[in-house]
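> After the sequence you'll find the predicted model.
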Amino acid sequence: MNPQEKASRYDEVRKEIASVIAGESSRTARLATAACLLAQAFGPRFFWTGFYEVDPGKPDELVVGPYQGTLGCLRIPFGKGVCGAAAASRQTQLVEDVHAFPGHIACDSRSNSEIVVPVFGADGQLAAVLDVDSTEYAAFDETDRAGLEAICAELLKN
């Protein structure tokens, strides 16, 4: 898929997610819908697609949320691994080779590249991160970043 086709597909998926979750107040339902539709739209390149939510009882820790894929890590401290780095910095992490990432947490050894995008609530606070893993090296690029950031920007805004 060339970058223009991929950008168009992200826009279609963003609109589909927005349509399905319109009026839905459950955060779990909103995140589960996004994980499902993204995994379906971009599989098998998206080997693991899901969310780690900020634990209200431990605000410096992520806990696994809705996802599609193999067993995920249950908890990730802020600052640890790619997800923890995204949570701590509140910035997207695009990693071409997870094995070269300092402190990488291997929830599934078949993962070779990863993109993690912060998800903010309506209050502007970090609520979760979207984690997408691929068995391919360098599977994600700036088109993926832009598409996923646009989707995540709308997930919990209303």
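Here it is on my side, so go on.
> all contacts plus neighbour counts: C-alpha atoms, from now on.
Noted.
> give the contact list for the nearest residue to residue 21 once chain neighbours are set aside.
Nearest residue to residue 21 in three dimensions, chain neighbours excluded: residue 30, at 5.7 Å (CA to CA, 6 or more residues apart in numbering). Counting by CA atoms under 8 Å, 6 or more residues apart in numbering, residue 30 makes contact with 21, 24, 155-156.
> again with residue 127
Shown in contact with residue 127 (CA under 8 Å, 6+ apart): 53-54, 118-121.
> picking that back up, could the contacts of residue 30 go into CSV alongside distance to residue 104?
Shown next, in CSV, are the contacts of residue 30 (distance: CA to CA, whole Å):
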residue, distance to residue 104
21, 33
24, 34
155, 27
156, 28
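> for comparison:
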Amino acid sequence: MTNYELLARQLEALLDTRDWLTNAAQTCAFLMQEVPRLNWAGFYLQRQPETLSLGPFQGKPACNPIPFDKGVCGDAARSRATQRVDDVHAVADHIACDAASRAELVVPIMVAGHVWGVLDLDSPVEGRFSEEDQAGIERLVRIFTDATDLRAW
């Protein structure tokens, strides 16, 4: 079981700048190091309308770009709601960047009512993400957004 209370305190201490790029890179590295059974952790950013572009990440090379109408990341951006998928291979429009990925958790990041981007976590373990994981990762995303000046990018 992951201790998200401890991870929250550690991430708060780690993010000691307001710079979005530094904090995004640090957050990805932290998640890959501290959250078990991940094979990818990264940000996709909305830099063009209805499209997510690859941002800082840890893991194998990734798909880019991702339209809002495709895949789990697109669903999260379009719906502005966290997507937790036990088996990505059962999702008709899943974008398979790494065939080893089985489960996915994607949290949208909102700034002033607009989609800034998403945090995407992949796991090679089917059913990897529980409700507790979702709540814990959503809290870590809030720590990232509170620590970071997302309007300055």
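Cool, the structure landed. No experiment lies behind these values; they were computed from the predicted model shown.
> so what number do they get for TM-score?
The TM-score (TM-score structural alignment, normalised by the length of structure 2) is 0.90; 147 aligned residues with a CA RMSD of 1.3 Å.
> ok so, going back, filter the contacts of residue 127 of structure 1 down to just the buried residues.
By neighbour count, with 16 or more other CA atoms under 10 Å, the contacts of residue 127 of structure 1 hold 53-54, 118-121 as buried.
> Which helix or which strand is home to the aligned partner of residue 7 of structure 2 in structure 1?
For residue 7 of structure 2, the aligned residue in structure 1 is residue 13 (criterion: TM-score structural alignment). Element membership of residue 13 of structure 1, judged by DSSP states H and E, is helix 3-21.
> and that helix, what does it pack onto?
Contact here means 3 or more CA pairs under 8 Å, 6 or more residues apart in numbering; DSSP states H and E; on that basis helix 3-21 of structure 1 packs against helix 27-42, helix 142-155.
> would CSV of these with distance to residue 114 of structure 1 be doable?
Formatted as CSV, those follow (distance: least, CA to CA, whole Å):
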stretch, distance to residue 114 of structure 1
helix 27-42, 14
helix 142-155, 11
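> pretty sure residue 111 of structure 1 contacts residue 132?
No: in this structure, residue 111 of structure 1 is not within contact of residue 132 by CA atoms under 8 Å, at 9.6 Å.
> Those two - which one has more neighbours?
More neighbours surround residue 132 than the other of residue 111 of structure 1 and residue 132, with 28 against 19 (other CA atoms under 10 Å).
> how near is the alignment partner in structure 2 of the more buried one to residue 9 of structure 2?
With TM-score structural alignment as the criterion, residue 132 of structure 1 lines up with residue 121 in structure 2. Distance of residue 121 of structure 2 to residue 9 of structure 2, given as CA to CA, to the nearest Å: 20 Å.
> quick one: contacts for the most centrally placed residue in structure 1?
With distances taken as CA atoms, centre = their mean, the residue of structure 1 nearest its centroid is residue 130 (1.8 Å). For residue 130 of structure 1, the contacting residues are 49-52, 116-119, 152, by CA under 8 Å, 6+ apart.
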